[in-house]
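# got a sequence here, can you model it:
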Amino acid sequence: MRFQDRRHAGRELAARLLEWSAEGALVDPLVLALPRGGVPVAVEVARALGAPLDVLVARKIGVPGHPETGIGAIVGDDPPLFDRRSVEMLGLSEDVLGPDVTRERTELRRREQRYRGDRPAPRVAGRTVIVVDDGLATGVTARAALRHLRRRGPARLVLAVPVGAPESVAALRSEADDVVCPHQPPDFRAVGLWYTDFDQVDDEEVTRALHGHGAGAGRG
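Model (predicted):
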C-alpha cells in the first residue's frame, strides 16, 4: 500500500486504531505526535478518537555524513539514547557524536519553544498515551520517546505508525504496551517510499495543526 500523503496515512491509521480501541476502553486518551512529520498523521488520529493532541519533540542523531540514518535520539533533557551496535559497527563513539548531540539539543529546545511556548507539557500519568509518527525506519527515535514517556507513568503506552520496517516494529513491542502498524512491507527501505507526497512539514504547519485541534485542552 502507498499513501497519498500524511493525512491519508492518518485516516488509514485512525481506522485501524478504532478497531483496536473497540477491544478495550481507552482511559483518558492523549495523542502525542512526533514532529514534524508525525503531526498531520496524528491530527487525523486525534480527530477520530476524539482525543486531545499535543507533541513530544524528539530529535534523531544521524550518522555523520548520512543524517537521515538514525543511530541515536534525544527527548527533553534525557541523555542521548544510542543504538550501540550501530555506533560500534561504524567505529564511532559518544564523544565523537557529542557535537551532533549538542546541535540537536539546541534544535529540540527551539522547536519546543515554537510549538508550546509557555504552555505546560500535557499530563501523562494514568492516561492512555498514543505516540504517532509518519513511519518507523530504525526505530531509535520512537524508542527514546517511549522510554521518556514510560518514566512518567502512563496507564497504557501505544505506538501508532502507518508504515514501518517489520524488524523495527517487532523490536519496539518490548517498549510499548501496544504497537499498531497496519503496513509492514518486507522491502521497506525508507518511510518516504510509501508516500506519493512526502514533502517536508514545516513549523507553521505544526503550529497550525496544534491550534486547530485545540492543543492544551483537557490537561487535568
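# switch to C-alpha atoms for all contacts and neighbour counts from now on
Fine.
# so after the top strand by length along the chain, what's the next helix or strand?
Among the segments of the chain that qualify as a strand by DSSP state E, the longest is strand 66-75. Per DSSP states H and E, the first helix or strand lying C-terminal to strand 66-75 is strand 81-82.
# off-centre distance for the longest strand of the chain?
From the chain centre to the centre of strand 66-75 is a distance of 13 Å (CA atoms, centre = their mean, to the nearest Å).
# buried stuff in that strand?
By neighbour count on 16 or more other CA atoms under 10 Å, the buried set for strand 66-75 is 69-75.
# name the SS class of the residue of the chain most remote from its centre, please.
Distance from the centre of the chain peaks at Gly91, with 27.8 Å (CA atoms, centre = their mean). Following DSSP: H, G, I helix; E, B strand; the rest coil, we place Gly91 in the coil state.
# quick one, strands of the protein?
30-33, 53-55, 58-63, 66-75, 81-82, 128-132, 156-160, 178-180.
# which helices and strands sit right next to the last one?
On a contact count with 3 or more CA pairs under 8 Å, 6 or more residues apart in numbering; DSSP states H and E, strand 178-180 meets strand 156-160.
# report the angle between the strand it packs on and strand 128-132.
20 degrees (axes from the mean of the first three to the mean of the last three CA atoms, to 10 degrees).
# how far off centre is strand 156-160?
10 Å.
# for this structure, what's the longest helix?
helix 98-116 (DSSP state H).
# just the buried residues of that helix, please?
Quick answer for helix 98-116 (16+ other CA under 10 Å): 100-101, 104-105, 108-109, 111-112, 115-116.
# can you spell out which helices and strands pack onto it?
Counting contacts by 3+ CA pairs under 8 Å, 6+ apart, helix 98-116 is packed against strand 58-63, strand 66-75, helix 203-212.
# and this one, please, so the two structures can be compared:
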Amino acid sequence: MFKDREDAARQLAMLLEKYRDNEDVVVFAIPRGGVVIGRVIADYLNVPLDITVAKKIGAPFNEELAIGAVGPTGNPIIDERTVNILHIDEGYMERAIRKKVDEIRARLEKYRGNAYYRSLLGKKAILVDDGIATGYTVRAAIAFLKDLKAGKIILATPVIAPDTWAELKPQVDEVVYLSSEEPFYAVGQFYEEFGQVTDEEVIKLLNS
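Okay, here's the model as predicted:
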C-alpha cells in the first residue's frame, strides 16, 4: 500500500529511469490525480509535463456505468457490446459525446489556456494516472496520443486491475506499474491517503 500519490509516484519514477534526461520524452498526465503522479515523474526524469483530458461516457439510466470514453478530438471509444445489450440509441450517444467533449475543452482551457498540442512525431509519450480500474479514460487518452503521432507510448501507473492490464497491453509499447492484484475493487484501496485533487492544485502543479 502507498502512503499517498507522491509516495507512489516516487516509486514508479524509479522504474522509468531509462527515460531520464531524454529530450524526446514528454510525460502526459490524466487529471486530476494523475497530475500529482506526473509532476513527480517529470521532475525526476527531467522532462516536460503536459496533460490530456478524457471523460467516461455513462449509460442513460446510470451515469456511473461506463459505456465508453472520449478525448479532446471527439473520437469515442465505445463498448459496443454493452451499448447493444442495453439498447442505447445513436441519438443518446451523439448527445453524450458532444456534452463530454464540451466539458473536456472547458477543462483544457482552464489547465492549458489556448495552447495547441504539438505533434509528437518521433517523441516518446509517458501516459500516467494514479491508478487504472476499467481503463476507459486511458483508452481514450491513448487514442489521442496516437492522433498526435506519438512515436512510442509508455503507460505508467502505480496500480492497474489485472484484466485491464491485459486489455491495454497490446495498445501501447510498454506498461509500467507497481501493483496489479486481485481482488481489485477500486484504485483508492491501494492508498492510505487518497483525497480529491482540486483544479487549483492541478494548475499549480502544471506551473511548478
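# quick one: TM-score?
Once the chains are laid over each other, their TM-score by TM-score structural alignment, normalised by the length of the second structure reads 0.91; 208 aligned residues with a CA RMSD of 2.0 Å.
# still on that earlier bit, what do we get in the second structure for the residue farthest from the centre of the first structure?
Alignment note (TM-score structural alignment): Gly91 of the first structure maps to His87 of the second structure.
# which part of the second structure matches stretch 165-178 of the first structure?
Stretch 165-178 of the first structure corresponds to residues 161-174 of the second structure when matched by TM-score structural alignment.
# measure the matching stretch end to end?
16 Å (CA to CA, to the nearest Å).
# what sits up against the longest strand of the first structure?
The contact list for strand 66-75 of the first structure (CA atoms under 8 Å, 6 or more residues apart in numbering) reads 56-63, 80-84, 86-87, 101, 104-105, 108, 138, 140-141, 144-145, 148.
# and stretch 102-112 of the first structure, by the same measure?
Residues outside stretch 102-112 of the first structure that contact it (CA under 8 Å, 6+ apart) are 57-61, 74-76, 203.
# can you go through the residues you listed and name the buried ones?
57-61, 74-76.
# adding distance to Val43 of the first structure, write the buried residues of helix 98-116 of the first structure out as CSV.
Formatted as CSV, the buried residues of helix 98-116 of the first structure follow (distance: CA to CA, whole Å):
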residue, distance to Val43 of the first structure
Asp100, 30
Val101, 29
Glu104, 25
Arg105, 26
Leu108, 21
Arg109, 23
Arg111, 18
Glu112, 18
Tyr115, 15
Arg116, 16
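# closest one of these to Ala15 of the first structure?
Within those, the smallest distance to Ala15 of the first structure is 27.2 Å, found for Tyr115 (CA to CA).
# aligned against the second structure, show me the partner of Ala137 of the first structure.
Checking TM-score structural alignment: Ala137 of the first structure goes with Ala133.
# try Val206 of the first structure
Alignment note (TM-score structural alignment): Val206 of the first structure maps to Val202 of the second structure.
# next, count neighbours for that match.
Val202 of the second structure: 21 surrounding residues under other CA atoms under 10 Å.
# the residue positioned nearest the centre of the first structure: what's it in contact with?
Among the residues of the first structure, the one closest to the centroid is Leu34, at 3.4 Å (CA atoms, centre = their mean). Taking CA under 8 Å, 6+ apart, we find Leu34 of the first structure in contact with 55-58, 131-133.
# one step back: what is the nearest of the buried residues of helix 98-116 of the first structure to Gly10 of the first structure?
Tyr115 (20.4 Å).
# quickly note the distance from the closest one to Thr102 of the first structure.
Distance from Tyr115 of the first structure to Thr102 of the first structure, by CA to CA: 20 Å.
# do Glu12 of the first structure as well
Distance from Glu12 of the first structure to Thr102 of the first structure, by CA to CA: 37 Å.
# chain neighbours aside, what residue packs nearest to whichever residue in the second structure pairs up with Lys60 of the first structure?
Aligned against the second structure by TM-score structural alignment, Lys60 of the first structure finds its counterpart in Lys56. Spatially, and ignoring its direct neighbours in sequence, Lys56 of the second structure is nearest to Ala69 (4.1 Å; CA to CA, 6 or more residues apart in numbering).
# trace that neighbour over to the first structure, please.
Taking TM-score structural alignment, Ala69 of the second structure has Ala73 as its aligned residue in the first structure.
# end-to-end on stretch 80-90 of the second structure?
Its start and end residues considered, stretch 80-90 of the second structure measures 11 Å (CA to CA).
# over to stretch 60-77 of the second structure?
Stretch 60-77 of the second structure end-to-end distance (CA to CA) = 17 Å.
# for the counterpart of Val45 of the first structure in the second structure, give me its contacts.
Structural alignment (TM-score structural alignment) places Val45 of the first structure against Ile41 in the second structure. The neighbours of Ile41 of the second structure, taking CA under 8 Å, 6+ apart as the test, are 9-10, 12-13, 27.
# and these, which of them are in helices?
Within the contacts of Ile41 of the second structure, residues falling in helices by DSSP H are 9-10, 12-13.
# next, format those as a markdown table and append neighbour count and distance to Leu155 of the second structure.
As requested, those are exported to a markdown table (neighbours: other CA atoms under 10 Å; distance: CA to CA, whole Å):
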| residue | neighbour count | distance to Leu155 of the second structure |
| --- | --- | --- |
| Ala9 | 27 | 13 |
| Arg10 | 15 | 16 |
| Leu12 | 22 | 11 |
| Ala13 | 25 | 12 |
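# cool, thanks, signing off.
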